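Q: predicted model and sequence follow; I will ask about them next.
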Amino acid sequence: MAVNGGTHSSHQISITLGTIFCVLAIGHFALMWWLKTWMMVFIIAGCILEVTGYLSTAAGYGTQSVQVIVAPIFLSTSVYMSLGTLIKRMDVKDFIPFRTASFCFVLGNVVSLGLQIAGVVLGKVQEDKSLGTSITIAGLAVQLVQDLAFFTTTIVVHKKFLKSPFFESGKGVYGWKNYLMTLYILTSLFFVRNCFRIVQFGIGWNGYVARQAAFAYTLDGLLMVIAMTMILFIHPGLVYSRLKADPLLEHTSNEL
């Protein structure tokens, strides 16, 4: 049965998602502080946006909360930066400067964030929503390109790592092999979510997909919960700590 905004079911789901993201934010903050992985602050910011967005939805402001729509940009920023730090610590920088790669991904997210905020706000304040919708879709399209570029970059990095002598640090739950597999899954989840949002806005603010809140709860909220839970348990800070145990690896202590 479809879950429509304003129903009792929608209210309960929003409260549940808001609570889950609150717990995830606390968990990520604790690990960030413990492991000193400061680039994970963007994930915490994203989780907080998810919390405020779903609470506003529960309060009856609909499922098109600006916070929920832009939150994945913050979530993905930490994911992008975590790979840059892993490249630095593995000392595999010959294929592309890791700072340049991280900068490009973060810059793309900034552009996407600006477009999506502008588009959603225009869509809410203007009677003719076509301009706002087009701008929002453009911002989401930037994210899609980012997802594909990051997935490709991860593949290139994976191939480089497989040729490195640091096999021991690649083993186990917190080895770099498992973390790269996690990045593949996370990027795929972001990609599916962004495809859904493009379809949703493409059909229109009052289209079938936008009116059926179940789509947003499953193809956005649930996917982001899965993504943030995965990176909480396969945390990059724990992967970096695993690298320290490899005697062959010349570990650098500076954070990205």
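A: Ah, there it is.

Q: from here on, just use CA atoms for contacts and neighbour counts.
A: Fine.

Q: what about the strands in the stretch 101-250 of the chain?
A: Counting by DSSP state E, counting those that start in this stretch, the stretch 101-250 of the chain has no strands to list.

Q: pretty sure residue 189 contacts residue 230?
A: No: judged on C-alpha atoms under 8 Å, residue 189 makes no contact with residue 230 at a distance of 11.1 Å.

Q: who has more neighbours, these two?
A: residue 189 (20 against 16; other C-alpha atoms under 10 Å).

Q: how far does stretch 39-55 sit from its chain's centre?
A: 10 Å (C-alpha atoms, centre = their mean, to the nearest Å).

Q: which residues does that stretch contact?
A: 14-15, 17-19, 21-22, 24-26, 28-29, 32, 63, 65-68, 71-79, 81-82, 256 (C-alpha atoms under 8 Å, 6 or more residues apart in numbering).

Q: show the buried residues in these.
A: With burial judged by 16 or more other C-alpha atoms under 10 Å, the buried subset of the contacts of stretch 39-55 is 14-15, 17-19, 21-22, 24-25, 28-29, 32, 63, 65-68, 71-79, 81-82, 256.

Q: which members of those residues are positioned in helices?
A: 14-15, 17-19, 21-22, 24-25, 28-29, 32, 66-68, 71-79, 81-82 (DSSP state H).

Q: take the one below as the second:
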Amino acid sequence: MANDKSNSIWSYNPSIALAIAVAILYLIPTCVLFLQTVIRYRSYFFLCVVFGSALEVGGYIARAVSTRQVDEIPPYAISSTLIILAPIFVAAGNYLLIGRLIQAVLDQNQHRILGIRAERITRTFVGCDIASFLIQASGSGIASSGNWQGNNAKIGTDVLIAGLCTQVLTFVFFLVIIWAFGKSAKQYTKLDAPKGWRKVLHAIYISSALILVRSVYRVIEFACGIHGYPFTHEWIFYVFESLPMLPAISIFCLYHPAKYLGRMGGLGKSLSSDAGVDLGQA
């Protein structure tokens, strides 16, 4: 419960119980992914998703602290920043995986998807996400310079929404890339493609679609303004921010890419001990 509602940064009375519960829920896939990625498979290429999951844990811990210090900016700012940054790292993991899947699964002369070469897909989409984040950060800076009031608030919010829309469009295009890859794989799959690679593809689909849901929510949230329904009701945040990101991360606990693509993520010949297990034909 908030200590001093009159000076609260929050536009509602935030729940410490919910913040702690969600932090614990995110801690589970974080620990599992760390053990799988670092200890079991030593697939360090996937550390970005582990890091993104850890940021979620830190974000909700900071949120729990902020519910007890409702008039203090630092815990609120830390929580918001970490929760905003986390999906970027998880998305980067998806970008990286699809590039590696293309190289591991398709014939050598089919490594270009919609005009983008497989080895450039990660850099292209990560670059788009970084640009989106910088636009959002600049918009937030403009709006906060006027204490989210007056003309600065309008200009800043418009810039911030533009950044969020850029993120949404990036993800829509990425889903199209995934679809195009799946279509190519029906005709040009290599004979020595890793078994079970489609499970990794399905995990990427699920994770990316859920991140897209979260990104659309953020656009709507800021489009409605700081006095709109999404900003003034806590359940909206947990349903459309916390809930989608949890399975977007956890799906990789079930279908860890190194289990199917090997320690090098399909780029090398060295496979993990589990990658050779008969997991069904792709």
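A: That came through, no problem. Predicted, not measured: the structure shown is a model, and the values here were computed from it.

Q: TM-score them against each other, please.
A: Once superposed, chain against chain, the TM-score is 0.83 (TM-score structural alignment, normalised by the length of structure 1); 242 aligned residues with a C-alpha RMSD of 2.9 Å.

Q: tell me, how many residues neighbour residue 159 of structure 1?
A: Neighbour tally, residue 159 of structure 1, other C-alpha under 10 Å: 11.

Q: residue in structure 2 paired with it?
A: Under the alignment by TM-score structural alignment, residue 159 of structure 1 pairs with residue 183 in structure 2.

Q: next up, the contacts around the residue mapped onto residue 122 of structure 2 from structure 1.
A: Matched by TM-score structural alignment, residue 122 of structure 2 corresponds to residue 102 in structure 1. Residues in contact with residue 102 of structure 1 (C-alpha under 8 Å, 6+ apart) are 80, 81, 84.

Q: now, which of the residues you listed sits nearest residue 211 of structure 1?
A: Nearest to residue 211 of structure 1 among the contacts of residue 102 of structure 1, counting by C-alpha to C-alpha, is residue 80 at 32.4 Å.

Q: the closest one and residue 107 touch, don't they?
A: No: applying C-alpha under 8 Å as the test, residue 80 of structure 1 and residue 107 come out as separate, 11.1 Å apart.

Q: compare these two (neighbour count), which wins?
A: Higher neighbour count among residue 80 of structure 1 and residue 107: residue 80, with 23 against 13, using other C-alpha under 10 Å.

Q: neighbours of residue 40 of structure 2, how many?
A: Neighbour tally, residue 40 of structure 2, other C-alpha under 10 Å: 16.

Q: now do residue 110 of structure 1
A: Residues lying near residue 110 of structure 1 (other C-alpha under 10 Å) number 16.

Q: counterpart of residue 66 of structure 1 in structure 2?
A: Residue 66 of structure 1 maps onto residue 81 in structure 2, with residues paired by TM-score structural alignment.

Q: now do the contacts for its match.
A: So residue 81 of structure 2 contacts residue 59 (C-alpha under 8 Å, 6+ apart).

Q: repeat that for 10 Å
A: Neighbouring residues of residue 81 of structure 2 by C-alpha atoms under 10 Å, 6 or more residues apart in numbering: 55, 59, 75, 137.

Q: wait, residue 100 of structure 2 sits on residue 266?
A: Yes: between residue 100 of structure 2 and residue 266 there is a contact at 6.0 Å, judged by C-alpha atoms under 10 Å.

Q: which of these two has more neighbours?
A: For residue 100 of structure 2 and residue 266, the more surrounded residue by other C-alpha under 10 Å is residue 266, and the numbers stand at 24 against 20.

Q: any idea how far that one is from residue 127 of structure 2?
A: Look at residue 266 of structure 2 and residue 127 of structure 2: by C-alpha to C-alpha, to the nearest Å, they are 23 Å apart.
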